[in-house]
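1. Next input, structure requested:
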Amino acid sequence: SAALQPRLSRIFGAAGIPVMEGYGLTETSPVISVNDQRNRGWKIGSVGKTIDKVEVKIASDGEILCKGPNVMLGYYKDAEKTAEVLKDGYFHTGDIGELDEEGFLKITDRKKEMFKTSGGKYVAPQLLENRMKQSRFIEQVMVVGEGEKMPAALIQPNYEFLEEWAKKHDLSYNGTEQMLTDQRVIDRIQEEVDLANENFAKWEKVKQFRLTPDAWTVDNGLLTPTMKLKRALIKQKYHSLYEDIYGR
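-> As a prediction, the model looks like this:
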């Protein structure tokens, strides 16, 4: 499923409804780590500490590797696929992450979704996306830039919040498209992008973005039932915006 936004976790926590986010795969039966409110075992933005008898280490490329009695023996009648993910006793999850000094695990991306710019720098899009989605102005975002000179983003604004902001600033529009082409709106969202960029290296920062005039939903096929981005379809639908970003 999609990652829980830290902003939402804080909102629920403030309301007295702590959400204990965890992590695992079907192949790990299905838990690797989980937050636990007891004994200071809860950290917002992480998926908790590993459960008993489970070992996690981070490979040189950032991939999360797991070993323990929870890991499957293999895929049924598929020795080749099993050999791809079970190596030297560790299950290769396909997720990129990090362990902090307190032992909390943080998921940063899917290995297959990382991309390399034309300058040879690797970018983890989910890390940028999750940071930008902490903004109340941004509902969905997809970072792009594979093989391009720089990372950029396609952004679906939070239309309801944006309309409230516009009213407070005595701005009125004849429809969503007019609102999204107003330079004042673009500048305001640029502030949110700049804020999100602060903690990233120069080559990772989103240099440009374009706003999409319609929502990304499960019904229109742009999100999976678990709210993950269907990246290829989003890029295809907004191909003209993508090309405009890179001056083509």
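2. From here on, just use CA atoms for contacts and neighbour counts.
-> Noted.
3. now for the top helix by length along the chain, which elements pack on it?
-> Longest helix in the chain, counting residues (DSSP state H): helix 183-197. When contacts are defined as 3 or more C-alpha pairs under 8 Å, 6 or more residues apart in numbering; DSSP states H and E, helix 183-197 sits against helix 125-132.
4. quick one, whichever helix or strand comes after the helix it packs on and helix 183-197 angle?
-> Later in the chain than helix 125-132, the nearest helix or strand by DSSP states H and E is strand 138-144. In terms of direction (axes from the mean of the first three to the mean of the last three C-alpha atoms, to 10 degrees), strand 138-144 departs from helix 183-197 by 70 degrees.
5. Alongside the first, I'd like the structure of this one:
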Amino acid sequence: MREDTIPTLFLSRVQKYSDRVALRKKEYGIWKDILWKEYGENVKYVSLGLIALGLKKGERVTLIGENRPEWLYADLGIMAAGGITSAIYTTNSPEQCEYIIEHSEARFHIAEDEEQLDKVLRVRTNLPKLEKTIVIDMEGLKHFNDPMVMSFEDLIKLGRDLEEKYPDLFETRLNEAKPEDTALLIYTSGTTGPPKGAMLSHANIVWTTGAINDALPLYDTDEVLSFLPLSHIAERMFSVFLAIRYGYTVNFIENTDTVTQNMVEVSPTVFFAVPRIWEKYSSTITIRMSESTLLKKLVYHLSLKIGGKITDLKLTRGNAPFLWRIIYLVARFSAFRKLKERLGFDRVRLAISAAAPISPDVLQYYHSIGIPLREIYGQTEDCGPTSVHLGDDIKIGTVGQAVPGVQIKIAEDGEILVKGPNVFQGYFKNPEATHETLIDGWLHSGDVGELDEKGYLRITDRKKDLIITAGGKNIAPQNIENQLKFSPYINDAIVIGDGRKYLTALIMIDEDNVVKYAQDNRIPFTTYSDLSKNTEIKRLITTEVEKVNKTMASVETIKKFTIFDRRLDQEGGELTPTMKVKRKYINEMYKEIIESMY
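-> This is a model prediction of the structure:
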């Protein structure tokens, strides 16, 4: 059987794993299993339902919703019908949804619920090509009547009816897809202008799922937790494409507020998260341990030192001496075993951070407590992975080596260039941007980095984010920001200083830990704004900044900082859906605050 397109690979797995658990979701407090054969049936009927509505090969279908089985049915059903999925972040505004639906020329749109439907209804007069919106969850829409709107259930019924008339149509249409056909249209976050639609082919995705296993072995016995936006290529890879390739089980969170609880319940073997999640877990552990008994604190800190020593020995020698390994096993059992169980990390064998840079200190910390965290570096335009730490060969401070089959080189100006079967087809309806990004087959990443003699890649910063001070010194803000974010009291930091005499920073406090600190020290406050402006909290953050300054060269030290008096979020426009700071937007929005520090 063919396995050279996403739908043919999926059909092959459905046949291979028919009665095994593919997906799991929680309903009314109980985890419900969805078998591969059920998964396959639902994808088939969504596909046939779209064909019945008139979807033609190569047409784009937009999709918006939180992580749930129906999202996957829709995604794969679109591709099986010969269509191209263009997913939209649930946090997008009506105007942002309008841009993607209009730009992609979608005739069909799939929305999760009433909230997401409302966004389209508000801008429908600007979308003359949009013919039908299909709603997955019709709660609150029982008496809603609009010829443009239909339920997901009715779409499935359309598919069943079409199968009765044409029983071979699904496999016929599915097999018409060619590896070089576009499978996905992924719109970038648009931090520097309107989002661009990156076109990824079936061949791009299928090749990547095979190549990644050479670096990160995945098995059909693995379990993952799906909670990051499926609109992002990284989560899509782990929850959809790699799961199809290797047959493991995907568990969906109940909602964004239950991630930590669901993590403990599922206890996944593979856990993928963005740096902000890993930073949050480490700061939570640090604060919890600070509240423990004296004996527990002593055991934890001693075990952490032993873990750090073992990590250093492994990184420098390749392995630790036998005696050290025995001491570490005792430390893991006495201090870290229960800790990992309480967090849901007790079965994790692959821990992965991606979608943004992570501090080497955070990586070192997790290795010390027995969680082998590694980075994957890449971008949408190369299906997610460019480089990764291969096997157990983890070199902290780098993002590993090129994924087998991918080439990496450094341009004269330091930019990282990538070539391989995973590199995208270009930007939809944007030849200028395509020609700027793809030159002679090389993807210009926009990142600056270095390759060592063994091919390990170190990321310096985003090319456009590098700071050149008034004194002409080149500074990579990312390194300083990562050091600041390692503090349990700092959630985010933006270093400022381009064209300036010295560096300053905008800091967002870690609300949970700072609130706890304020309560423990009887510091009065009523709101987040009160907390951020409090003199004692400013003194706390000053201490944390000074700790980082001691590790930096004089020109890299933070001379002044301001604490944000409000939370940064996606709705406010400061963060991307993967929780990366929109630096340019913040520089413009907080211009007066920045100027007050100079």
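6. ok so, going back, what's the angle from the longest helix of structure 1 to helix 125-132?
-> Using the same axes, to 10 degrees: helix 183-197 of structure 1 against helix 125-132 is 120 degrees.
7. Going by neighbour count, which residues in helix 183-197 of structure 1 are buried?
-> For helix 183-197 of structure 1, the neighbour count (16 or more other C-alpha atoms under 10 Å) marks Ile189, Glu192, Val193, Ala196, Asn197 as buried.
8. and what of stretch 22-37 of structure 2?
-> Buried-residue list, stretch 22-37 of structure 2, by 16+ other C-alpha under 10 Å: Ala22, Leu23, Arg24, Lys25, Lys26, Asp33, Ile34, Leu35, Trp36, Lys37.
9. Okay, strands next: where are they in structure 1?
-> 22-23, 33-34, 49-50, 55-58, 63-67, 86-87, 90-99, 105-110, 115-116, 122-123, 138-144, 152-157, 208-211 (DSSP state E).
10. how about those strands in CSV, adding mean neighbour count and distance to Gln178 of structure 1?
-> Output for the strands of structure 1, formatted as CSV (neighbours: other C-alpha atoms under 10 Å; distance: least, C-alpha to C-alpha, whole Å):
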stretch, mean neighbour count, distance to Gln178 of structure 1
strand 22-23, 20, 41
strand 33-34, 22, 45
strand 49-50, 23, 47
strand 55-58, 17, 47
strand 63-67, 22, 43
strand 86-87, 15, 53
strand 90-99, 19, 39
strand 105-110, 22, 34
strand 115-116, 18, 33
strand 122-123, 19, 32
strand 138-144, 21, 18
strand 152-157, 22, 14
strand 208-211, 19, 11
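11. Which among these is found nearest to Ala201 of structure 1?
-> Nearest of those to Ala201 of structure 1, taken as C-alpha to C-alpha: strand 122-123 at 9.8 Å.
12. how about the closest one, which residues of structure 2 does it hit?
-> Aligning strand 122-123 of structure 1 against structure 2 (TM-score structural alignment) gives residues 474-475.
13. mind putting the strands of structure 1 in TSV, distance to Asn130 of structure 1 included?
-> Shown next, in TSV, are the strands of structure 1 (distance: least, C-alpha to C-alpha, whole Å):
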stretch	distance to Asn130 of structure 1
strand 22-23	16
strand 33-34	19
strand 49-50	20
strand 55-58	21
strand 63-67	18
strand 86-87	29
strand 90-99	14
strand 105-110	9
strand 115-116	16
strand 122-123	14
strand 138-144	8
strand 152-157	12
strand 208-211	16
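14. any idea what Lys501 of structure 2 aligns with in structure 1?
-> By TM-score structural alignment, Lys501 of structure 2 lines up with Lys149.
15. neighbours around its match, how many?
-> 15 (other C-alpha atoms under 10 Å).
16. Chain neighbours aside, what residue packs nearest to it?
-> Nearest residue to Lys149 of structure 1, sequence neighbours excluded (C-alpha to C-alpha, 6 or more residues apart in numbering): Ser118, at 5.1 Å.
17. Hmm, the one you found is touching Trp203, no?
-> No - Ser118 of structure 1 is not in contact with Trp203 according to C-alpha atoms under 8 Å; the separation is 10.8 Å.
18. Need the overlap of contacts for the two.
-> Jointly contacting Ser118 of structure 1 and Trp203 under the rule C-alpha atoms under 8 Å, 6 or more residues apart in numbering are Met150.
19. Of those two, give the one with the bigger neighbour count.
-> Trp203 (16 against 13).
20. Next, the contact list for that one, please.
-> Lys121, Val123, Met150, Pro151.
21. Tell me which residue of structure 2 matches up with it.
-> In structure 2, Trp203 of structure 1 lands on Val555 (TM-score structural alignment).
22. Look up how far Leu506 of structure 2 lies from its match.
-> When distance is defined by C-alpha to C-alpha, to the nearest Å, Val555 of structure 2 is 17 Å away from Leu506 of structure 2.
23. One more: Lys296 of structure 2?
-> Lys296 of structure 2 is 35 Å from Leu506 of structure 2, by C-alpha to C-alpha.
24. Narrow the contacts of Trp203 of structure 1 to those that are buried.
-> The buried subset of the contacts of Trp203 of structure 1 (16+ other C-alpha under 10 Å) comprises Val123, Met150, Pro151.
25. Output those in JSON lines, with distance to Val185 of structure 1 appended to each entry.
-> Listed next are the buried ones among the contacts of Trp203 of structure 1 as JSON lines, based on distance: C-alpha to C-alpha, whole Å:
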{"residue": "Val123", "distance to Val185 of structure 1": "27"}
{"residue": "Met150", "distance to Val185 of structure 1": "23"}
{"residue": "Pro151", "distance to Val185 of structure 1": "21"}
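26. for those residues, which one is nearest Val143 of structure 1?
-> Looking across those and measuring by C-alpha to C-alpha, the closest to Val143 of structure 1 is Pro151, at 6.7 Å.
27. Quickly note the distance from the closest one to Lys116 of structure 1.
-> 9 Å.
28. Can you report how many residues lie near Ser226 of structure 2?
-> By other C-alpha under 10 Å, 23 other residues sit near Ser226 of structure 2.
29. With adjacent residues omitted, what lies nearest to it?
-> Phe252 (5.0 Å).
30. from memory the one you found sits against Val259, does it?
-> No - applying C-alpha under 8 Å as the test, Phe252 of structure 2 and Val259 come out as separate, 9.4 Å apart.
31. the more surrounded of those two?
-> Ranked by neighbour count (other C-alpha under 10 Å), Phe252 of structure 2 and Val259 place Phe252 first, with 23 against 17.
32. residue in structure 1 matching the more buried one?
-> Match for Phe252 of structure 2 (TM-score structural alignment): no aligned residue.
33. how close does Phe252 of structure 2 sit to Lys516 of structure 2?
-> Counting by C-alpha to C-alpha - Phe252 of structure 2 and Lys516 of structure 2 are separated by 30 Å.
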